Structure formats: structure tokens, C-alpha cells
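Undergrad: have a look; sequence and predicted model below, questions after that.
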Amino acid sequence: MSKTPLWLKILAQGSAGLVLAFLCLPILAVIPASFNKASFIALPPLAYSSRWYEAFIADAEWRNALLASLHVAVIATLVAVVFGTAAAMGLHRADGRWRSLLTGLFLAPMIVPVIVTAVAVYRSALDVGLSGTPVGLGLAHALLALPFVVINVGIALRGVEENWLRAAAGLGAGPWTIFRTVTLPNITPGIVAGAIFSFITSFDEVVVAVFLAGYANKTLPVKIWESIRLEFTPVVAVAATLMIILAVVLFALAQFLTKSAGRRTA
């Protein structure tokens, strides 16, 4: 088998680097913009200052929006992880025909346009009195995050051998003990990944939040959207920078927890 030429490896790595730069640099541009001293966004900033971070912290609306986003994201993550894990385990045991049908149903929120989901969820939330509440928005975000948990846990379940479950049952373990001691340790990386994606999906979501978030429960993306419409100051870049930092921290935490869970399982 011939080895890949060095020039081809360099070309492939260089092309991948250019694609990543094309995707990431426009996003990362908000970080220097958040340190702009002027009252408008300019790249590169003519002078640097932390005044807009101080303005973000001093403004009660921005602080409340950040806390509302965290609150809703926690609700959405907990609901999505519980129901998504149960759904993934059910799909893993389902017959081939039913599995395909049910998989398509659970993955539908990734396919259906978000605006369609937002209108449907908004009408349903009005009927049950959950419109404008953190619980209602958290449940709506859990619906959008559910496919990520189903996919990640489903992949993790493929690594669980049926012989392990039979051996545990043969030793007298009940269904709960088998799940706790055999299945759960092996699917923990999938659960962690699904939880991280669920949290970020909820924290960054704006379309459904525009429909369901009331004035008292305005999330950070909604506040950013409103600020862009009214006044486009660098405080918007500060909020976007905080969202980027949170996403990076969560992905790093997911990598750490996944590796730790793998070592414990081994």
C-alpha cells in the first residue's frame, strides 16, 4: 500500500485550515469588537476599553437576560436528556421498521423549519398557559434539543454488548441494576455530549424565544436581537462574546468528562 505524498498531506491540511478560518474568523471578530472604546462597532477598534463590559454588568436588563437564558437552558437540558435517553434506548430495542419510523419522528425538529415549530409551540403554549414562562420556553427548547440527545446516546448504545447485559442478568441483577452498573457507565459520554448540545441549542436559540419569551423572561439572544434593531452598540458584541466563551467552555468540559468517563469504564 503506497504512502500518501507529503505535498498532498500539506495541501489537505492547508485546505482544512482555510475552511476553518473562513467559518470561525467572522465569528471571532466580535471579541475585539467588544473591547471597542467608541460607541459604535469598528474593526479593528481604534482604541480599546472594557467600558462595554462594565455597561453590560451594570445594566439590569442584560443581566436578567443572561440569567433567564441560563435558567431556560438548564430546564431544556434536563428534560431533553431524560426523555432523549429513554427514547434512544427504546429505539435501540425497536424492530427495524418501527425504528426507522420512530427515528424520523424524533429527528423531525432538526428537519422542520424552526419558524414552523415556533408557531406550533406558541399556539400550544397559549392553550395550557405556558406562554411567557421559563417552563414553557424550556420545554420548547427541549423539543429542539431532543434529537441531539437521541443521536449521541444512540451512538453510545452501539458500544454496549448484549452479552454484557445477559451476563449481568444471569448473575441475578435486575433491570435497574443492569442499567446503573452496565448500560449507564458506557453511555455516559453520549449523555454528556447530548447535554452539552442541548444546553447550547437552548442558550443560542432566538426564533422560538421571540414567540414564547415574555418581557420578564427575555433571553440573551432575544435581547441581542432587540438591541441590534434599536441601537447597535458594542455591548451587543459583549453579549455575543460571552456566548462564545460559554460554548467553548462547555465543549472543553464535555471533552474532559467524556475522557474521565472512558477511563472509569475501562
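TA: Sure, I can see it. Numbers count the residues shown, from 1 in each chain.

Undergrad: when you work out contacts or count neighbours from here on, use the C-alpha atoms and nothing else.
TA: Fine.

Undergrad: tell me the buried residues in the helix or strand harbouring L143?
TA: Assigned by DSSP states H and E, L143 belongs to helix 134-157. Buried residues in helix 134-157, counted by 16 or more other C-alpha atoms under 10 Å: 134, 136-157.

Undergrad: what about E61, how many residues nearby?
TA: 16 (other C-alpha atoms under 10 Å).

Undergrad: no wait, A261
TA: A261 has 17 neighbouring residues, counting by other C-alpha under 10 Å.

Undergrad: mind listing what it touches?
TA: 185, 188-189 (C-alpha atoms under 8 Å, 6 or more residues apart in numbering).

Undergrad: want to throw these into TSV with secondary structure and neighbour count?
TA: Below are these laid out as TSV (DSSP: H, G, I helix; E, B strand; the rest coil; neighbours: other C-alpha atoms under 10 Å):
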residue	secondary structure	neighbour count
P185	helix	17
T188	helix	20
P189	helix	23
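
Undergrad: circling back: report all helices and strands that the helix holding L143 contacts.
TA: Judged by 3 or more C-alpha pairs under 8 Å, 6 or more residues apart in numbering; DSSP states H and E, helix 134-157 is in contact with helix 60-93, helix 96-106, helix 108-111, helix 184-204, helix 207-212.

Undergrad: and F232, which of those helices is closest to it?
TA: helix 60-93 (14.4 Å; C-alpha to C-alpha).

Undergrad: which parts of the closest one are buried?
TA: Across helix 60-93, burial judged by 16+ other C-alpha under 10 Å covers 61-81, 83-85, 87-89, 91-92.

Undergrad: then stretch 112-130?
TA: Neighbour-count burial for stretch 112-130 [16+ other C-alpha under 10 Å]: 114, 117-118, 121-122, 125, 130.

Undergrad: what about the strand or helix carrying V238, distance to the chain center?
TA: Using DSSP H and E, V238 sits within helix 235-265. Counting by C-alpha atoms, centre = their mean, to the nearest Å, helix 235-265 is centred 10 Å from the centre of its parent chain.

Undergrad: helix 184-204 and that one, what's the angle between them?
TA: Relative orientation of helix 235-265 and helix 184-204, computed by axes from the mean of the first three to the mean of the last three C-alpha atoms, to 10 degrees: 180 degrees.

Undergrad: would you mark the buried spots in helix 235-265?
TA: So for helix 235-265, counting by 16+ other C-alpha under 10 Å, buried means 235-241, 243-244, 247, 250, 254, 257-258, 261.

Undergrad: got another, please set it beside the one above:
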Amino acid sequence: MGADPGHPPARAGCVMSWRKGLIPAIPALLFLALFFLLPVAEMLMGSFQNASGELSLGNFERIASTPVYARVLGITFWISALTALLSVLLAYPVAYLLTRLSPMGRERWLLWIMLPFWTSYLVKTYAWMLLLSRKGLLTTLAADVLDNPSGLVPALSGVLIGMVHSMLPLAVITLLPIMRSIDQRLAPAAQTLGASGSMSFFSIFLPLSAPGIAAAGLLVFITSLGFFIVPALLGSPREMMVAQLVISSVLDLFDMNFAGALSVVLLACSLVVFVIYDRIAGLSSLGGEAPKERQSGRGLQILIWLGHRFSGKGKAPRRSGDSALLTGYSVLLVMLLILPVLVVVPLAFTSSPFIAFPPKLFSLKWFDEFFTSAVWQAALLRSLGVGVATALLALVLGFGATLALTRVSAGWRKGLFALFIAPLIVPRIVIALGLLYLFSRLGLAGKDIGLVLGHTVLALPYVVVTLSAAFKQYDWRLDDAARILGAGAFTRLRTVTLPLMSASLVSAFLLAFITSFDDLTIAIFVSGGINTTLPKQMWDSIQLALTPTLAAVSTTLLVFIVLFAVIAQWVSRRSNSKRQGL
């Protein structure tokens, strides 16, 4: 009997030996061992050394005895927790709406949601600086109503706005696979038995989507721990986060051992959160699989109980009204994701030498300055080249790793998946510092190959998660049919697997490219002082002044991202057409 659709051969009784099943994952395992595990281990060892290279706990004693470090750690976890909470709460209704749409409608919505997610963190933060500063657009508009209004930056409110804006799309796309795996017939069945619409939601859909809530909260929280762009540009010293201290320790104080100790504390706390998450939701939820036999957390059980209390038994569901409200909310939220970034566009065409609202249109001189500047163009070309190389390497390694996950037993699968997504769990600043330890000895600091290797470490988990979700939808009976007809492993891969997964492969490639193209953390430590990347050049320029040239750079990047999104959608439609043809 053939394998069921969406289940790998290993689950259908054709379990390979673990040695043979691991073969496709060997390149990814070696890569992570050399450029992830080894650098992090070296960084851990360095944190237990003093300036003379002797073993010492002095760095940790300094952290424990200095109140300012405890305060920064507390602020880091508080801001990250608030960001995760707000992002998941705001994203949940949108993800729920997407589960109720047709594939074509869901694809269109996801395009608009992903556009701001793919947009550079620096571009988004720059946009919020223009909107929320004392002379920004929102403050200017508020002046018509309020006397002498103050801006929302630098302040905690500005930091939260910027971080939630950046993380909300990640929460949506993390929630969606779990929600889509829920049997949509359960809610109508409950309503047939007399349950109201709200009761069926709180009793059935919400508990079943709990792993998605946990996965989204974890990814947003861990990602937020390593943030430094948003708090540095939108916050005050009161909102300083640990990543800013690490960068300052390396670049200003030249104390890598103390920076390593700070990173170890951050890493330890992240691992504690990760272990708690695995106990509650399970690692499989990160790949879009709803774990079985796991109970909801206490907070979620309280939420379900409240739903029972206030949903009203026996009331007729108001599906049309609820649907309109849900759609209206989602439209408003997507507009709030997109519009702040679009504010940058008219400023790129201003004729004024400084930023002001409303801009004095129309001039192309800032684009001319960007495209004719040797510094800007060198940074752009370097980012493009490194991004493409990173995406190709991450895609090759990630595909082999994910293919191996479909061939090994469940016990091996969990451990391997944990290793492959480990760079996603470890704060990015920790990885960057570890690579600085390694590359400084190997002579790779300041070279493109160092950037490609570092960015591939960051991009590989996104490729694995994306392709894992795709393999869960893969119909392995087609592979079995090709094998029965005499096709070898390579032929089946070339003629069946790769064409059917082309849309997911393109999505994984784009995610890897954007991860590299948008990275600033690795670039600060590894890119070198002269040959920089585009995000590093933007970072240096933003800290000096908010100029129209930055608006021109940001607008160019927006156009670039839109083109990528259009290409991805076109490939997705072609892939769906091929799948339907089969």
C-alpha cells in the first residue's frame, strides 16, 4: 500500500537505515558544526577568560555586581515579551481569516503581508523615525489638534511600535500552517450539535491552534532578544537592550571576553525559554505540524473557560457580521503594515536638501546621488552578490537537510530538526560574536566569503522550516509511482520532486536572500570597515543624519522587494498549475 499524501516514506513503513537516511544531511551537519557550533563554543570559552587568557569568572561577577547590566537584561526581556504578546494577539485574527479563504485569495493576502516583512529593518525603522520624531509626519498632523505635541521617539512607545511592526508578519506566517492543519469540519459539526459560533471557536479552534500561538510567540520573542536597530534608533538610553551592550563592548571597549559573557547570559535565558516551549508545544510546531497529545497552557485554559462563560450557549452564530468585522480588521492591519513604509517614497523625490513634511516635489537628484556614488554602489553590489551566494548555498544545504528529515525515524527527526533550526533559536548577536572569534583567526573577517558563511548560518533555519512545511504537503505516491516505473533516485528528484516543490524552493530562496540582504548584525562584526554592505552603509548614514539620499535608497529597496514578490507569486502559480495538471 502506497504512502499517504503529505507523509514521507519513513512513515509508510519504508524506513531507511539511519546511515543511508542521513546522507543528504551530511553537508548541512558539517557546515553547522564548523560555522555555528564551533564559533559559539569558542565564544563560550572566551567568556570564562580574563584579559590575560586565564580562566576566570570575573566577567560574570562584573555582570552580577553592576546594577545597570541587570537592568538592561530586564528591559531586554520585558520589551521582547511585550513584542511577542502584541504581535501574536494582533496577528491571530489575520491568520484565522487566511484559513477561511480560497488558495488564490490567501495567496494575494500573503503577498501584501509579506511585503513589509521582506522590507529591510533599516528601511522600516527609518520610516518610523520620519513618522514619530518631533518633526515627523504624525507629530506635524497632531500639531493641528494639540498644542506643542511631543514625538513618540525616542521612547518605549516608539520601540514597541517599530518592533511589533517588524515582527507581526512573522507571527502571521508562523500561525498559519498550524491553523491550516486543523480540520475545518469540526466547527460546523459543533454548531450542528447546538454550539454557537463563538463557543465552537473557543472550544475547538483555539485549543487546536495553541501550538501555533506558542511557535509564533517563541520565534518573535527570540528574534526580539537580539534586536538593536530599533531600540538604537527609536529608543532612548532607558530602552537599551543587551545586543547594544555587546556591540559597544566589541567596537568601543574592544573587550570581546566581556561581550561573550553578556552573550552567554542571553543565550542561557534563550535556551531556558526554548526548553519550556518544547515541553509545552513541541519542536514540530515550528515546521507547521500540530503536536499530538499536548495540553494547552494554563493561560490558554483560562481563555477557553472565559469563552465558555461569555460565548452564550445556543445563540445563533452571526457568521456574516463576524466575517465582515474580521475582514475589516485584517484590511486595516495590513494597511498599517504597508503605509508607514510607503511614507518614505515621496521623500525620495523632494527637491529640498533636508527631510520635511510636506516634501517639495519633484526631483531625482537623490536617486542620482545614490546610483552615482561609488560608496553606495559598492555596498549595493556587495550585498547583492553575497545575498545570491548565501541563498544558493542555504538552499542546497537546507534541501538536503529537509530531505533527510523525511527519511529517518521519528527519534532522529526531532534531534536533527532541533539542530537545523538552532541558529533561529540562538540570538543573532551571539552567532555574530562567535563568528568574529572564528573568522579573526582564519583571516575571513572583512571578506565576502566570511559574510556568505555567516549569512548562511542565519538563513539555513528559514529554508529548513519552509521546506519542512512543503514536504508535509508532498504526495509521496508520485515518487513511489516513478520508482515503480524504473526511475532512479536522481531522476525522481529532477522530474518529480523539484518541479512539484518549485514554489516552496523559490520561497525558501527568497527568504534566504532577504535574510542575507537585510542582515546588519553579522555585517557589523564581519564585513570590515572599508568594504561594507548596504545595510551597514545605511546604518552609518542614519546615525549621522536623516537625509533624502536615505529615502532614495529605501525607495529603491522597496521596488526591489516588490519585484521579488511578483516573481515569487508567478512561480507559485505555475507550480500550482503543474500540480493540478498531475
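TA: Alright, I've got the coordinates. The structure displayed is predicted, hence computed values, not measured ones.

Undergrad: how much space separates I57 of the first structure from T201 of the first structure?
TA: As judged by C-alpha to C-alpha, to the nearest Å, I57 of the first structure and T201 of the first structure stand 24 Å apart.

Undergrad: ok, those two, which is more surrounded?
TA: The residue with more neighbours, out of I57 of the first structure and T201, is T201; 21 against 12, by other C-alpha under 10 Å.

Undergrad: which non-adjacent residue is nearest the aligned partner of that one in the second structure?
TA: In the second structure, the residue paired with T201 of the first structure is T515, using TM-score structural alignment. Excluding its sequence neighbours, the residue lying closest to T515 of the second structure (C-alpha to C-alpha, 6 or more residues apart in numbering) is A459, at 5.9 Å.

Undergrad: the one you found reaches L393, doesn't it?
TA: No. Taking C-alpha atoms under 8 Å as the definition, A459 of the second structure is not a contact partner of L393, at 9.4 Å.

Undergrad: now do the shared contacts for those two.
TA: Common neighbours of A459 of the second structure and L393 (C-alpha under 8 Å, 6+ apart) do not exist.

Undergrad: hmm, back to that, map the residue nearest to T515 of the second structure across to the first structure for me.
TA: Aligned counterpart of A459 of the second structure in the first structure: A145 (TM-score structural alignment).

Undergrad: what's the local residue count around P317 of the second structure?
TA: 15.

Undergrad: from T192 of the second structure, how far out is it?
TA: Separation of P317 of the second structure from T192 of the second structure (C-alpha to C-alpha) stands at 11 Å.

Undergrad: what does V408 of the second structure give?
TA: V408 of the second structure is 42 Å from T192 of the second structure, where distance means C-alpha to C-alpha.

Undergrad: higher neighbour count, the two?
TA: Higher neighbour count among V408 of the second structure and T192: V408, with 25 against 10, using other C-alpha under 10 Å.

Undergrad: how about the more buried one, what's its match in the first structure?
TA: In the first structure, V408 of the second structure lines up with A94, judged by TM-score structural alignment.

Undergrad: check L424 of the second structure too.
TA: Checking TM-score structural alignment: L424 of the second structure goes with M110.

Undergrad: does F370 of the second structure touch A378 like I think?
TA: No. In this structure, F370 of the second structure is not within contact of A378 by C-alpha under 8 Å, at 10.7 Å.

Undergrad: list the residues that are in contact with both of those two.
TA: By C-alpha under 8 Å, 6+ apart, no residue touches both F370 of the second structure and A378.

Undergrad: next, count neighbours for V192 of the first structure.
TA: Neighbour tally, V192 of the first structure, other C-alpha under 10 Å: 21.

Undergrad: and P45 of the first structure? What does it align with in the second structure?
TA: Checking TM-score structural alignment: P45 of the first structure goes with P359.

Undergrad: how many neighbours does that match have?
TA: 15.

Undergrad: quick check: closest non-adjacent residue to it.
TA: In space, and not counting its chain neighbours, P359 of the second structure is closest to T350: 5.4 Å by C-alpha to C-alpha, 6+ apart.

Undergrad: what does the one you found align to in the first structure?
TA: T350 of the second structure maps onto N36 in the first structure, with residues paired by TM-score structural alignment.

Undergrad: residues in contact with that match?
TA: Contacts of N36 of the first structure (C-alpha under 8 Å, 6+ apart): 42, 45-50, 52, 234.

Undergrad: before we move on, what about F197 of the first structure?
TA: For F197 of the first structure, the contacting residues are 145, 148-149, by C-alpha under 8 Å, 6+ apart.

Undergrad: tell me the one of those nearest W176 of the first structure?
TA: Looking across those and measuring by C-alpha to C-alpha, the closest to W176 of the first structure is V149, at 20.8 Å.

Undergrad: circling back: are any of the contacts of N36 of the first structure buried, and which?
TA: 42, 45, 52, 234.

Undergrad: export those residues to JSON lines and tack on distance to G17 of the first structure and secondary structure?
TA: JSON lines is the format used below for those (distance: C-alpha to C-alpha, whole Å; DSSP: H, G, I helix; E, B strand; the rest coil):
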{"residue": "A42", "distance to G17 of the first structure": "26", "secondary structure": "coil"}
{"residue": "P45", "distance to G17 of the first structure": "26", "secondary structure": "coil"}
{"residue": "W52", "distance to G17 of the first structure": "32", "secondary structure": "helix"}
{"residue": "P234", "distance to G17 of the first structure": "29", "secondary structure": "coil"}
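
Undergrad: from those residues, pick the one nearest W98 of the first structure.
TA: Nearest to W98 of the first structure, judged by C-alpha to C-alpha, of these is P234 at 51.2 Å.

Undergrad: and the closest one, what pairs with it in the second structure?
TA: In the second structure, P234 of the first structure lands on P548 (TM-score structural alignment).

Undergrad: go ahead and confirm that match touches P353.
TA: Yes. With contact defined as C-alpha under 8 Å, P548 of the second structure counts as touching P353 (6.9 Å).

Undergrad: hmm, back to that, identify, from the buried residues of stretch 112-130 of the first structure, the entry nearest to A266 of the first structure.
TA: Distances from A266 of the first structure to those, taken by C-alpha to C-alpha, are shortest for V114, at 40.5 Å.
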